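Colleague: Fold the stuff below for me.
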Amino acid sequence: MASIDTLADRLLTYLAPDQVNLVRRAYYYAEQAHDGQRRRSGEPYVTHPLAVANILADMHMDHQSLMAAMLHDVIEDTGIPKEALVEQFGETVAELVDGVSKLTQMKFENKAEAQAENFQKMAMAMARDIRVILVKLADRLHNMRTLDAMPYEKSRRIAKETLEIYAPIANRLGMHSMRVEFEDLGFKAMHPMRSARIRQAVRRARGNRKEIVTKIEQSLVACLEREGLDGDVKGREKHLYSIYKKMRGKRKAFNEIMDVYAFRIVVDKVDTCYRVLGAVHNLYKPLPGRFKDYIAIPKANGYQSLHTTLFGMHGVPIEIQIRTREMEELANNGIAAHWLYKSGDEDPIKGNHARARQWVKGVLELQQSAGNSLEFIESVKIDLFPDEVYVFTPKGRIMELQKGSTAVDFAYAVHTDIGNSCIACRINRRLAPLSQPLESGSTVEIVTAPGARPNPAWLNFVVTAKARTHIRHALKQQRRSESISLGERLLNKVLAGFDASLEQIPAERIRQVLDEYRMEVFEDLLEDIGLGNRMAYVVARRLLASEGEEIPSAEGPLAIRGTEGLVLSYARCCSPIPGDPIVGHLSAGKGMVVHLENCRNIGEIRHNPEKCIPLTWSKDVSGEFNVELRIELEHQRGLIALLAGSVNAADGNIEKIGMDERDGRTSVVQLVVSVKDRIHLARVIKKLRALKGVIRITRVRA
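Modeller: Prediction:
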């Protein structure tokens, strides 16, 4: 087992002696702090922090990360306060330890919420210093390596969390080696039998394939030598979890997956990558559509490489990855490679670090907009499993989005305000539906309009976490402001019946009522009234209670403008339109639903002032309203076209049409038409009546 001396010797190969001594000091401090504590396996507890530091040393991490690894459990497990660590090791190390410290367990309704809350805190810590997540990943990796000591249920839960959150984070930060180990260890803990079976099958297949692998490798090496190109060729093993995922996802047999031979060619510089690509394409025929250039357009996690698939000898498919040594290092250690090359000016590395920061910043934005921790973790999970498409802005900037993304996802990726005010899009200079999935290489242009708002229907087709979270956030805000506005009108209506208004009620009386209802601000109370959760006249009575008088019912009905938005809807059972006599039914959480005065669905509560309030249409009501008509007519050719032509001639619009043939001579047509008011509806009916063969037209109500 590794000791602090062995670790110190390894560290001296890339750290200064005084930095190595600081890591030693942190080890001895942790050893004293954890004195007497043991792991489940029976070993002294300090072996765990030492193992975590060793994992970080493999990645050549800086001395502060290694110190934080030594001390990462001190705050929580030994009761030593953060201040003591600041005094001993400085602010930076203490901050790292605090960020990594097992996040304080709070009381939650369920495990999912606890996990979500912890992840939220981890995101906050990552934003302050990205090294927090690297230490956290190393900590989790050692826990996964020693999972056998855990009870079965607990080990399954930890493995599931690792596969769902930690492996994708390692992938997002470009840390391939760590991700592979997370996935294989998690797979083994979740499905021990399947893992063992696939491991045996791989071992058998490897023995049978040895000869052909050697032949292909020799032909690739000979090809590079002929062309005078310098590169290392090595066979690439598929890891167990990726084989399992392919077998499940693509419904393929094990033999079909193992039929593909994979090789990696590592060269000295980018220019050579493309020359090697030309050479191997000359050696074996490439498979059309299987070439990917991740050097020109790197993946989200900074991964760079050329991928191609060839028809090898005997028609065997060969997958080849071509990359430089820096790219290889970056592919394996991802963002951790940033510290390895910190002294030099390595562009790809810096780009990778910037990408990781960008991602963390995005995670933080999601956290601020998400309604709760579970909604947040759901969004992050979506964001952690991207399959990218690359599109261009009109100015030629490359935007990278998840597979299946639409123009709305693109708009939010550019800027939240562009997403919120988006009304249309052009894909490759042609107008296209906002819901159309984007394809790599398309140029996308967003058309915006001031005052435009997100449409709730967008939630049915957006795929990126950022778009989904911001649409939900904007709709919540919109709903709140509309609820407050309606609540204020309803309350003022009731107060007017008592010759009072909100302006006349003293602030201290409002405060008293808010305290009674346990609310912070008056807007919350107005929102509750607008949403139908509280009755305006009950609130008015409380506000005027000090006057000691009973409140009569409000004078006259409330006027409806049609612009109230999400908190006012029209009942589908009776489809009211301007000009109809109407009442408002206050439905908890939905706001006000407008019904016809004689609608049967509200017959029982019609005269209950707590549930229904009289309404009238405002003079300047705007919008279009749907009405269902039932038309009986003689059957004839081109019937639908005739009806559509008549509705169109009266400036109406058909929303829906259905036909029910009664007998050979007569037909019944159900027509949903959008009109402005009753006068407009009368015009539409008059045009329809003028058609030859129309027997009867009735308006369908509840």
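
Colleague: CA only for contacts and neighbour counts going forward, please
Modeller: Fine.

Colleague: Residues contacting whichever strand or helix holds Ser242, please?
Modeller: Here Ser242 sits within helix 240-249, counting by DSSP states H and E. With Cα atoms under 8 Å, 6 or more residues apart in numbering as the contact definition, helix 240-249 has outside contacts at 180, 183-184, 187, 195, 198-199, 252-254, 257.

Colleague: packing partners for whatever helix or strand comes next after it?
Modeller: The helix or strand immediately downstream of helix 240-249 is helix 254-258, counting by DSSP H and E. Counting contacts by 3 or more Cα pairs under 8 Å, 6 or more residues apart in numbering; DSSP states H and E, helix 254-258 packs against helix 240-249.

Colleague: List the buried residues of the helix it packs on.
Modeller: Residues of helix 240-249 classed as buried by neighbour count (16 or more other Cα atoms under 10 Å): 240-241, 243-244, 247.

Colleague: leaving aside the residues next to it on the chain, what's closest to the most centrally placed residue in the chain?
Modeller: Residue closest to the average C-alpha location in the chain (Cα atoms, centre = their mean): Ala465, at 2.1 Å. The spatially closest residue to Ala465, leaving aside those adjacent along the chain, is Ser379, at 4.7 Å (Cα to Cα, 6 or more residues apart in numbering).

Colleague: and this one, so I can compare the two:
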Amino acid sequence: MVQVRASQPVNDDGSLNLDAWLDHMLALDPALERDGLRAACEYARDVEQQAIAQKNIWAEGNSSFRTGLEIAEILADLKLDQDSLVAAVIYRAVREDKVSLAAVQERFGPVVGKLIKGVLRMAAISNSVNPRDSLVLGSQAQVENLRKMLVAMVDDVRVALIKLAERTCAIREVKDADEEKRHRVAREVFDIYAPLAHRLGIGHIKWELEDLSFRYLEPEQYKQIAKLLHERRLDRQQYISDVMQQLRDELNAAGIKADISGRAKHIYSIWRKMQKKGLEFSQIYDVRAVRVLVPEVRDCYTTLGIVHSLWRHIPREFDDYIANPKENGYRSLHTAVLGPEGKVLEVQIRTHGMHEEAELGVCAHWKYKGTDVKGNSNHYEEKMAWLRQVLEWHEELGDIGGLAEQLKVDIEPDRVYVFTPDGHAIDLPKGATPLDFAYRVHTQIGHNCRGAKINGRIVPLTYSLHTGDQVAIITGKNGAPSRDWLNSNLGYVTTSRARAKIVHWFKQQDREQNVAAGKQMLERELARLAMPPVDFNKLAEKCNLKSAEDLYAALGAGDLRLAPTVNQAQQLVEPDRSSEQLELIPRKPSSRPGRHDDVQILGVGNLLTQMAGCCQPLPGDPIIGYITVGRGVTIHRQDCPTALQLVEREAHRMIQVSWGSTPVQTYPVDILVRAYDRSGLLRDVSQVLLNEKINVLAVNTRSNKEDNTAAMRLTIEIPGLEALGRLLARISQLPNVIETRRERGSKDV
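Modeller: All right, here's what the predicted structure looks like:
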């Protein structure tokens, strides 16, 4: 839940009581030097008073001096060193041009100056995040700013920690700001800094950043969950107190010295679990939770046995993160039991050292001047290695999408742990394939990959890996990547690292080869989807390229993805010729009565929506809403020229919208599958349709005995063009299939 910050001590006249504040800081960390910290505070206070005297009031309406003290408090709680706290106290004064960096460096030394300079470089990203968009929709300037941010963190992790603390203060301060600023800061914090806090293992900062961001990005959902928590707080507190006392008595009887506390469940965590698992609030197991801290690892498992002897364990609700730590180093035992009165209760069990790591993360292990501040700094080294990997992949990928994807994918708790033939464990995101594994092991193994064995059995390269699989990659001597690996519809790779390596390989190939390959890919896909003729030069302009040849080269090299390019081609279809329009005619609404959630409007209840005729958005297209007068909300594509004009003229009437989590409107389409006849062909096609969750309305199969071929015509229901392209690509991979395409002249066009 959102933390409430303590007020700074003040004198009777309202000024800061600096001595009381310093007492508080030394209580947090007795290793701090009182005189040095006092000098920094007095310096920051003096430069601010000079700025006020010169009518140079701080830009954001907040005292840079008071904000600097708050940043320092956060860092002292994280046990950072003296230089970090001095830099934190002075940083906002430098950022707001109340004092020069050179003056600070001369007064407090090069280390403090370097830290402030690094945080200033990271601050550049704050100026480039679009308040309406996620970071994934960023520009080239954002790419450069993120690169600078990562370089700064790799040079000295203290820079990242100061910036995290500063952004924590920033999102606390926007409570009374205007809606646009709240949304901008929350979007930036949620997209960048909360994932980084998680990756660095700083649990309590991560939770606060997520909760506050969620509060401003989804205010209605936040208030709903907060209300439900408040309504049950008194009963829950009494219940937790009784549970803690019962558990404390049992542990004392067993001779285990334990610190037991009630653990608050964070609002964003509750909402995320409800969304991910489709649960009601009453079904969230860990709203009632206790945390047990014990001296030794063996005490953790003894305590677990006592908990399970007191209350019945709920099946499949146990996680041993001590034997299998999370990727950010988190270690603990989690179990859910039916506690007193039959109520579900979560219990977390860990040692005091594990708890310190969970709360402080990388701060519990960081090194300076070649000496260990604390023993066992492996987790710190792993985190720095991760940051360097992200930077390396970013250099090769060259676009913000892969980098933001890596930042976000890496915080997902669902990971798979697989083994090399030598028994080394490798963790990958859930859904990773053998190709992802191959590129994770070594780039050349990925390039040369020709097949894979899982537990000794040959599997397709699109196979989804599972925890415990032993993976052996079959390589060729002179192998090279296939362009099909970049086709997201075929599912060969899922990680940004593998995609970056493949794209980098194709970028190094001859341009003529890329042009030929890209032209073949595009023409084949347009023919498969039965699209009318497209002017490729106009399509190139729409993709911000100079000519059709540049378009082909970009597709062939992997700089452009096929599916978005096809979507752009769709927009070039003449709107006046209904017989050649590409958009799909939906089935009658009566086929699914009572469903109106094709489009979700953020923070608003059910409103009348209609699709704009100028751009005709389909499910999967990026969209934006325009509030009309008397006709509800009109849904446009985000790149629609009409929508872009409306944003400039009437920005106050534009709202964020998104497609429903599961599209409810489907579209009938006729497709043709031609293949050399064989037994099991219909079964294999049906299996692909089943895997893609496609409903079949009609099937007609004819065999030609003269050339031993079979033609299958199917009428299917699909949610959009992207699903159609993916389905045709998957069917074309089946043995003996000659071609798959959408039928021209069918009832859906």
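
Colleague: Superposed, how do the two chains score by TM?
Modeller: Overlay of the two chains. TM-score (TM-score structural alignment, normalised by the length of structure 1): 0.67; 527 aligned residues with a Cα RMSD of 3.9 Å.

Colleague: so how far is Arg121 of structure 2 from Ser496 of structure 2?
Modeller: 25 Å (Cα to Cα, to the nearest Å).

Colleague: cool, and Ile171 of structure 2?
Modeller: From Ile171 of structure 2 to Arg121 of structure 2 the distance is 19 Å (Cα to Cα).

Colleague: Also Pro30 of structure 2?
Modeller: 31 Å.

Colleague: and if you look at Asp670 of structure 2?
Modeller: 55 Å.

Colleague: More neighbours: these two, which one.
Modeller: Asp670 (21 against 18; other Cα atoms under 10 Å).

Colleague: what helix or strand is the more buried one on?
Modeller: Going by DSSP H and E, Asp670 of structure 2 is part of strand 667-676.

Colleague: which residues are contacting the helix or strand following that strand?
Modeller: Downstream of strand 667-676 of structure 2, the next assigned helix or strand under DSSP H and E is helix 681-691. Outside helix 681-691 of structure 2, the residues that touch it by Cα under 8 Å, 6+ apart are 695, 727, 730-731, 734.

Colleague: mind redoing it with 6 Å?
Modeller: Here helix 681-691 of structure 2 makes contact (Cα atoms under 6 Å, 6 or more residues apart in numbering) with no residue beyond itself.

Colleague: got the buried residues for that helix?
Modeller: Quick answer for helix 681-691 of structure 2 (16+ other Cα under 10 Å): 681, 685, 688-689.

Colleague: same deal with stretch 321-340 of structure 1?
Modeller: Applying 16+ other Cα under 10 Å to stretch 321-340 of structure 1 flags 321-338, 340 as buried.

Colleague: can you check stretch 229-242 of structure 2 too?
Modeller: Neighbour count says stretch 229-242 of structure 2 has 229, 236, 239-240 buried, by 16+ other Cα under 10 Å.

Colleague: quick one: the helices in the stretch 201-350 of structure 1?
Modeller: Here the stretch 201-350 of structure 1 has its helices, by DSSP state H, counting those that start in this stretch, at 240-249, 254-258, 270-283, 325-333, 337-340, 347-369.

Colleague: As CSV, these with distance to Arg131 of structure 1 would be great.
Modeller: Formatted as CSV, these follow (distance: least, Cα to Cα, whole Å):
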stretch, distance to Arg131 of structure 1
helix 240-249, 27
helix 254-258, 37
helix 270-283, 29
helix 325-333, 13
helix 337-340, 10
helix 347-369, 11
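
Colleague: right, and those - which one's nearest Lys299 of structure 1?
Modeller: helix 347-369 (9.6 Å; Cα to Cα).

Colleague: tell me which residues of the closest one are tucked away?
Modeller: 348-353, 355-357, 359-364, 366-367, 369.

Colleague: follow-up on the earlier one: sort out which one of the buried residues of helix 681-691 of structure 2 lies nearest Asp436 of structure 2 for me.
Modeller: Closest to Asp436 of structure 2, out of all of the buried residues of helix 681-691 of structure 2 and judged by Cα to Cα, is Val688, at 22.3 Å.

Colleague: counterpart of that closest one in structure 1?
Modeller: In structure 1, nothing lines up with Val688 of structure 2, judged by TM-score structural alignment.

Colleague: can you check Glu166 of structure 2 too?
Modeller: Under the alignment (TM-score structural alignment), Glu166 of structure 2 maps onto Asp139.

Colleague: correct me, but its match touches Val52?
Modeller: Yes. Using Cα atoms under 6 Å, Asp139 of structure 1 makes contact with Val52 at a distance of 5.4 Å.

Colleague: picking up where we left off before, looking at the helices of the stretch 201-350 of structure 1, which is nearest to Leu12 of structure 1?
Modeller: So among the helices of the stretch 201-350 of structure 1, helix 337-340 is nearest, using Cα to Cα, at 13.9 Å.

Colleague: Relative to the whole chain's centre, how far out is that closest one?
Modeller: A distance of 29 Å separates the centroid of the chain from that of helix 337-340 of structure 1, by Cα atoms, centre = their mean, to the nearest Å.

Colleague: which residues sit against it?
Modeller: Outside helix 337-340 of structure 1, the residues touching it (Cα under 6 Å, 6+ apart) are 60-61, 330, 349.

Colleague: ok, Arg199 of structure 1 - how many residues close by?
Modeller: Neighbours around Arg199 of structure 1, by other Cα under 10 Å: 14.

Colleague: Map Val157 of structure 2 across to structure 1 for me.
Modeller: Matched by TM-score structural alignment, Val157 of structure 2 corresponds to Ile130 in structure 1.

Colleague: Count the neighbours of that match for me.
Modeller: Going by other Cα under 10 Å, the residues that sit close to Ile130 of structure 1 add up to 18.

Colleague: re earlier: measure the residue nearest to the centre of structure 1 to Phe385 of structure 1 for me?
Modeller: Ala465 of structure 1 sits 11 Å away from Phe385 of structure 1, going by Cα to Cα.

Colleague: ditto for Phe119 of structure 1
Modeller: For Phe119 of structure 1 relative to Phe385 of structure 1 (Cα to Cα), the value is 16 Å.
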